[in-house]
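Student: Show me the folded form of this:
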Amino acid sequence: MTIHNTSAARPWTQGPRATFDLETTGPNPRTARIVTASLILVGPDGTVLRHGEWLADPGVPIPEEAAAVHGISTEYAQEHGAPLKQVVYELASAIGGLFSDGVPIFAFNAVYDFTVLDRELRRFELPELAPFPVLDPLVFNKKVDKYHKGKRTLTNLCEEYGVVLDNAHTSAADCLATERLATAMTQKYPKLDLPAGELHEHQISWAKEQAADLQAYFDKIGKQTTVNGDWPVQPERERHT
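Tutor: Next up, the predicted model:
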């Protein structure tokens, strides 16, 4: 099924959009390997039009800490998962096709998921992906609710915005909840109801501003760390200031 997004100027809420989530072997997007992936296409009214899921054998042991989050053990992935290269190729092809059709893709903390996918493509010497347009409710929230109290996890924000999130930390549940959260957030903050390409460009600036604010805070309290503000993909090498 081909989606023709005929008006790049219309607000993203008026067209089809997709939502994407990964569960992996660890928190560092430069080294994490994909374990599960979900990609869901929804219509303008939020109806699910297409739903793809992948389970990979990452080729490395899945740490107990990661398995405790998403429920996939090394043994299960080895027995039931497809070869990781196959999963990466199929997933990137599906995502690339949506981008080519002008369909925006949502991801919560998108810089993590798209950096993981970028590094997997590089490892397997597969064609790189140019992620555009990407929409990230985490970046949205930091912009529209800068002084938000409490954690900004997907679970917490879904609760705050009245979005149902069952089976948190499964890629399928997190995936659909991300789109629902973005919709609820945009209903509350109509200034987010922009064309996807325009909103993507805004998020590049917002992510840099948000990183600069966090860096200033860390510098103030004496925490020695560098906050990367690149979005939606971190550079292959860390930038040092």
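Student: Please count neighbours and contacts with C-alpha atoms only from this point.
Tutor: Fine.
Student: in stretch 170-179, what counts as buried?
Tutor: Buried residues in stretch 170-179, counted by 16 or more other Cα atoms under 10 Å: Thr170, Ser171, Ala172, Ala173, Asp174, Cys175, Leu176, Ala177, Thr178, Glu179.
Student: Could you also give me the structure for this next sequence, so I can compare it with the first?
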Amino acid sequence: MTRQLVLDTETTGLDAREGHRVLEVAAIEIINLMPTGRVFHRVIDPERDIPSDASRIHGFTSADVAGKPTFADIIAELETFLGDDPIIAHNAAFDFAMLDAEFARCGRPALPRSRMVDTLDLAKGRYPGMPNSLDALCRRMNIDNSMRTSHNALLDVQLLAEVYLELMGGRQPGLVLAIERSAPALLPGEAPIVRTPVMIEVDEGALQRHAAFIATKIKDALWLK
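Tutor: Predicted coordinates:
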């Protein structure tokens, strides 16, 4: 079983060295490249003002975060959710650097860079020389991002999970449907449907006609060797 976390943050600015802080963090769990439905999402009081330039990007104002928990209040819960598994982010070095600063304030070690998976690097490798922002990737992969009017961490991480799964080869909706159909929900008092396999017998004449057709249409059929 391969467990990974897709993560995004929103911040008061671009550089933790200038005192900027994390004000929203979101992460979703995927196992074997399939979302499990487990989500971590917290809006945080950054314990400082939110510049208007940052508010224009993500929509948060100081009034929106007033009374919210601080990063120190949520760090234990976040660490538990992240565990020791790989963390996927877009331009991951930024998110890791901002989280490093928050972890350091709480006396916690930085996240190991060995856990970092950067979808921006993956996208550059797959689409060299092309725009590879989250919006550009959503458009290229036909992922609906019409709700993304601002940089909201929870929405961004949901979109990023779809992008990552496409970058890794695409999801397998048929597999999901097979799982869902294998155990249909039953109404109270309803008995499950039991299907009995039926053997289909083919007569000798049909087999001979099929063999003749193959001989004339397909040269060196692999299954006949």
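Student: Got a TM-score for the pair?
Tutor: The TM-score (TM-score structural alignment, normalised by the length of structure 2) is 0.67; 167 aligned residues with a Cα RMSD of 2.0 Å.
Student: what's the farthest-apart pair in the buried residues of stretch 170-179 of structure 1?
Tutor: Largest separation among those by Cα to Cα: Thr170 and Glu179, giving 14.9 Å.
Student: what about stretch 143-151 of structure 2, start to end distance?
Tutor: End-to-end distance of stretch 143-151 of structure 2: 16 Å, with Cα to Cα, to the nearest Å as the criterion.
Student: what does it contact?
Tutor: Glu10, Ile57, His58, Gly59, Asp135, Cys138, Arg139, Leu155, Asp156, Leu159, Glu162, Val163 (Cα atoms under 8 Å, 6 or more residues apart in numbering).
Student: ok, 7 Å please
Tutor: Surrounding stretch 143-151 of structure 2, the residues in contact under the criterion Cα atoms under 7 Å, 6 or more residues apart in numbering are Ile57, His58, Gly59, Cys138.
Student: for the equivalent of the first one over in structure 1, what are its contacts?
Tutor: So the one you mean is Ile57 of structure 2. Superposed on structure 1 with TM-score structural alignment, Ile57 of structure 2 falls opposite Val69. For Val69 of structure 1, the contacting residues are His169, by Cα under 7 Å, 6+ apart.
Student: Please, which helix or strand holds Val69 of structure 1?
Tutor: helix 64-70 (DSSP states H and E).
Student: Tell me the helix or strand right after that helix.
Tutor: Per DSSP H and E, the first helix or strand lying C-terminal to helix 64-70 of structure 1 is helix 74-80.
Student: Check which helices and strands that next one is in contact with.
Tutor: Applying 3 or more Cα pairs under 7 Å, 6 or more residues apart in numbering; DSSP states H and E, we find helix 74-80 of structure 1 packed against strand 48-57.
Student: residues in structure 2 aligned with the strand it packs on?
Tutor: So strand 48-57 of structure 1 sits over residues 36-45 in structure 2, by TM-score structural alignment.
Student: what's in contact with the matching stretch?
Tutor: 23-30, 65-71, 154.
Student: Which member of those residues is positioned nearest Ser182 of structure 2?
Tutor: Nearest to Ser182 of structure 2, judged by Cα to Cα, of the contacts of stretch 36-45 of structure 2 is Ile30 at 21.3 Å.
Student: Isn't Leu138 of structure 1 up against Phe108?
Tutor: Yes: Leu138 of structure 1 is within contact range of Phe108, at 5.8 Å (criterion: Cα atoms under 7 Å).
Student: For Asp100 of structure 2, list the residues it contacts.
Tutor: Ala110, Leu111.
Student: Tell me who's in contact with the most centrally placed residue in structure 1.
Tutor: Closest residue to the average C-alpha location of structure 1: Ala107 at 2.6 Å, with Cα atoms, centre = their mean. When the contact criterion is Cα under 7 Å, 6+ apart, the partners of Ala107 of structure 1 are Thr19, Phe20, Asp21, Leu135, Asp136, Thr178.
Student: Filter those residues by whether they're kept in structure 2.
Tutor: Retained in structure 2 (both residues aligned by TM-score structural alignment, their matches' Cα atoms under 7 Å) from the contacts of Ala107 of structure 1: Thr19, Phe20, Asp21, Leu135, Asp136.
Student: Which of those are buried, as a PyMOL select command?
Tutor: To isolate the buried subset of the kept ones among the contacts of Ala107 of structure 1 in PyMOL, counting by 16+ other Cα under 10 Å, use the following:
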select buried, resi 19+20+21+135+136
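Student: Now render the kept ones among the contacts of Ala107 of structure 1 as TSV, adding secondary structure.
Tutor: Below are the kept ones among the contacts of Ala107 of structure 1 laid out as TSV (DSSP: H, G, I helix; E, B strand; the rest coil):
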residue	secondary structure
Thr19	strand
Phe20	strand
Asp21	strand
Leu135	strand
Asp136	coil
